[in-house]
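Engineer: the sequence isn't on hand, but the structure is:
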């Protein structure tokens, strides 16, 4: 009876607990990376916005207005490049998580089938 209980416990660990733990760790890593990417993006966007606001506060005449407009165009270009880079980063993080999750499912399914046999 003790051996049967031990075997059941091992099967439960192998089929249920271990895969759940692996997936949870992967999910936590994914969420940490996503939150980090979002925080970095928010910080960069707010820094750009504040810098532009400061530029506009320095407008005193036609020449400084022209410089502010040029700065605005450059900031818009930089913002679009940043958004593109951030989108690519989020896509990469998501694809990596999806691939890792799929691999875990395949490995755990294989392991579960072997354990049950």
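Structural biologist: Yep, that arrived. On a predicted model such as this, the values are computed, not experimentally measured, just so you know.

Engineer: contacts and neighbour counts: CA atoms only from here.
Structural biologist: OK.

Engineer: could you pull out the helices for the chain?
Structural biologist: Under the criterion DSSP state H, helices of the chain are mapped to 2-12, 18-57, 62-116.

Engineer: now the angle from the second one to helix 62-116?
Structural biologist: What that stands for is helix 18-57. Angle of helix 18-57 versus helix 62-116, following axes from the mean of the first three to the mean of the last three CA atoms, to 10 degrees, is 180 degrees.

Engineer: ok, the residue nearest to the spatial centre of the chain to residue 59 distance?
Structural biologist: What sits nearest the mean C-alpha location of the chain, by CA atoms, centre = their mean, is residue 34, with 2.3 Å. For residue 34, the distance to residue 59 equals 38 Å [CA to CA, to the nearest Å].

Engineer: in addition, the following structure is provided for comparison:
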């Protein structure tokens, strides 16, 4: 029966535990960064729209200007609804991608553990 030296044990420990943990952490960091950026982009777009609407309202000087402003609100509402749908779709896509990649990491780790266990059984 062959015994493992310290370097081999360290390598197996790294392969079995630390490498998958690092892969999952890298995936989590990437996901978090993408989610935060998506939220910041959406917040900026909504803020910019709100400020633009306030500026347009400040330019209203008469009944005709008010009517024109109110008519333009339909387009703004439509644009915001489309933006909100696009933002929701982006979040769902990011979540699905994260889930698929994390499942792949888990599957790869299980396969690697099975291979390692099989090798250990054969050498024992």
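Structural biologist: It's in. It should be emphasised that the depicted structure is a prediction, and the values quoted were computed from it without experimental measurement.

Engineer: may I have the TM-score of the superposed chains?
Structural biologist: Overlay of the two chains. TM-score (TM-score structural alignment, normalised by the length of structure 1): 0.94; 116 aligned residues with a CA RMSD of 1.2 Å.

Engineer: chain neighbours aside, what residue packs nearest to the residue nearest to the centre of structure 1?
Structural biologist: residue 90 (6.7 Å; CA to CA, 6 or more residues apart in numbering).

Engineer: do I have it right that that neighbour meets residue 36?
Structural biologist: No. Counting by CA atoms under 8 Å, residue 36 is not a contact partner of residue 90 of structure 1; they are 10.2 Å apart.

Engineer: those two: which has the busier surroundings?
Structural biologist: With neighbours defined as other CA atoms under 10 Å, residue 90 of structure 1 and residue 36 compare such that residue 90 has more, 16 against 12.

Engineer: which other residues reach stretch 66-78 of structure 1?
Structural biologist: Here stretch 66-78 of structure 1 makes contact (CA atoms under 8 Å, 6 or more residues apart in numbering) with 48, 52, 55, 56, 59.

Engineer: do you know how far the residue nearest to residue 34 of structure 1 is from residue 23 of structure 1?
Structural biologist: Taking CA to CA, one finds residue 90 of structure 1 at 19 Å from residue 23 of structure 1.

Engineer: try residue 62 of structure 1
Structural biologist: Between residue 62 of structure 1 and residue 23 of structure 1 the computed distance is 60 Å (CA to CA).

Engineer: likewise residue 13 of structure 1?
Structural biologist: Taking CA to CA, one finds residue 13 of structure 1 at 14 Å from residue 23 of structure 1.

Engineer: over to residue 109 of structure 1?
Structural biologist: Taken as CA to CA, the span from residue 109 of structure 1 to residue 23 of structure 1 is 13 Å.

Engineer: between these two, which is the more surrounded one?
Structural biologist: With neighbours defined as other CA under 10 Å, residue 109 of structure 1 and residue 23 compare such that residue 23 has more, 17 against 14.

Engineer: any idea how far the more buried one is from residue 37 of structure 1?
Structural biologist: Distance, residue 23 of structure 1 to residue 37 of structure 1, using CA to CA: 21 Å.
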